[in-house]
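Trainee: Predicted model, plus sequence, below.
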Amino acid sequence: MTTSDHSSEDASAKRDPIFETGPRLALCALLQGADWVEFATARDLVGASDSAVSKHSRTLEDAGYLEIRKGSVGRRPRTWLRLSPAGRAALRGHLTWLTNLRHAIDQPR
């Protein structure tokens, strides 16, 4: 199958540079399989500092890809994250684009 064969199947395949910086792809991959994820859990699973996750989550929120909810558990403030529908679609399109790229590279010449 050639790359052009993939494009007819994968009309949503699109490179999205927002996923190519820092732990954004890892954060979104984590969130795509969940509803709301507590900030501390996301930070620990992504393996980044509070400030890095905060910065990248703000960038994703500004792009419309992430929803952030603040509240408290008892007297302790908490923050939860989840992908928006636009974020899920963008992640799916980016991953499809990466898969198509890999297939194109693996094609024998």
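Mentor: Cool, the structure landed.

Trainee: can we go C-alpha only for contacts and neighbour counts from here?
Mentor: Will do.

Trainee: Show me how far stretch 76-91 is from its chain's centre.
Mentor: 9 Å (C-alpha atoms, centre = their mean, to the nearest Å).

Trainee: what comes up buried for that stretch?
Mentor: Using 16 or more other C-alpha atoms under 10 Å as the test for burial, stretch 76-91 gives Trp80, Leu81, Arg82, Leu83, Ser84, Gly87, Arg88, Ala90, Leu91.

Trainee: For that stretch, what is the spacing between the initial and final residues?
Mentor: 32 Å (C-alpha to C-alpha, to the nearest Å).

Trainee: same deal with stretch 76-90?
Mentor: Stretch 76-90: ends 33 Å apart by C-alpha to C-alpha.

Trainee: who's in contact with that stretch?
Mentor: 14, 16, 28, 31-32, 34-39, 64-72 (C-alpha atoms under 8 Å, 6 or more residues apart in numbering).

Trainee: Mind giving me the PyMOL select for those, buried ones only?
Mentor: Entered in PyMOL, the line below selects the buried ones among those, by 16+ other C-alpha under 10 Å:
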select buried, resi 14+28+31+32+36+37+39+65+66+67+68
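
Trainee: Comparison target below:
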Amino acid sequence: MAELDSVIHQPIRLKIMAALNACPDGEFIDFVALKAIVGATDGNLGAHLGTLETAGHVAIEKDFVGKKPRTRIQLTRQGRRGFAVYVEQLRSILDGTSP
């Protein structure tokens, strides 16, 4: 069996990936909403998002709404595929079908 993706496997990053995977393809989640879902601090969430972005799993878009900055995050195609592979590997382990 292939190794589980260690970038995704970390608990907070796994929560981030699961939350983003629940969104339809191409949709973003606002940083503030994602922070509430994951239960992380601004700095902790930012650091984990940086790791996921470097790995190519997420895309981060920053803009302004009026004068207020806004950060939005979405899964990339690579991230969506990576998460699907990760979930399939976990299912194999749980079902006892992994080699």
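Mentor: On my side now, so go ahead. Since the model is a prediction, treat every value here as computed from it, not as a measurement.

Trainee: Put one on top of the other, what's the TM-score?
Mentor: TM-score for the superposed chains, counting by TM-score structural alignment, normalised by the length of the second structure: 0.88, backed by 94 aligned residues with a C-alpha RMSD of 1.7 Å.

Trainee: re the thing from before, counting only helices, which of the contacts of stretch 76-90 of the first structure make the cut?
Mentor: Among the contacts of stretch 76-90 of the first structure, the ones falling in helices (DSSP state H) are Cys28, Leu31, Gln32, Phe39.

Trainee: Spatially, which two of those are the most separated?
Mentor: Gln32 and Phe39 (14.5 Å; C-alpha to C-alpha).

Trainee: Looking at the first structure, name the residue matched to Arg80 of the second structure.
Mentor: Under the alignment by TM-score structural alignment, Arg80 of the second structure pairs with Arg88 in the first structure.

Trainee: Show me where the first structure has its helices.
Mentor: If DSSP H is used as the criterion, the helices of the first structure fall at 3-9, 24-32, 39-46, 50-62, 85-106.

Trainee: The residue nearest the centre of the second structure and Arg91 of the second structure: what is the separation?
Mentor: Most central in the second structure under C-alpha atoms, centre = their mean is Met17, positioned 2.6 Å from the mean C-alpha point. Met17 of the second structure sits 17 Å away from Arg91 of the second structure, going by C-alpha to C-alpha.

Trainee: Next: Leu49 of the second structure.
Mentor: Relative to Arg91 of the second structure, Leu49 of the second structure is positioned 25 Å away (C-alpha to C-alpha).

Trainee: Which residues are in contact with the aligned partner of the residue nearest to the centre of the second structure in the first structure?
Mentor: If you follow Met17 of the second structure across to the first structure using TM-score structural alignment, you land on Cys28. The contact partners of Cys28 of the first structure, by C-alpha under 8 Å, 6+ apart, come to Leu83, Gly87, Leu91.

Trainee: follow-up on the earlier one: could the buried residues of stretch 76-91 of the first structure go into CSV alongside distance to Val53 of the first structure?
Mentor: CSV is the format used below for the buried residues of stretch 76-91 of the first structure (distance: C-alpha to C-alpha, whole Å):
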residue, distance to Val53 of the first structure
Trp80, 12
Leu81, 11
Arg82, 13
Leu83, 14
Ser84, 17
Gly87, 16
Arg88, 18
Ala90, 19
Leu91, 17
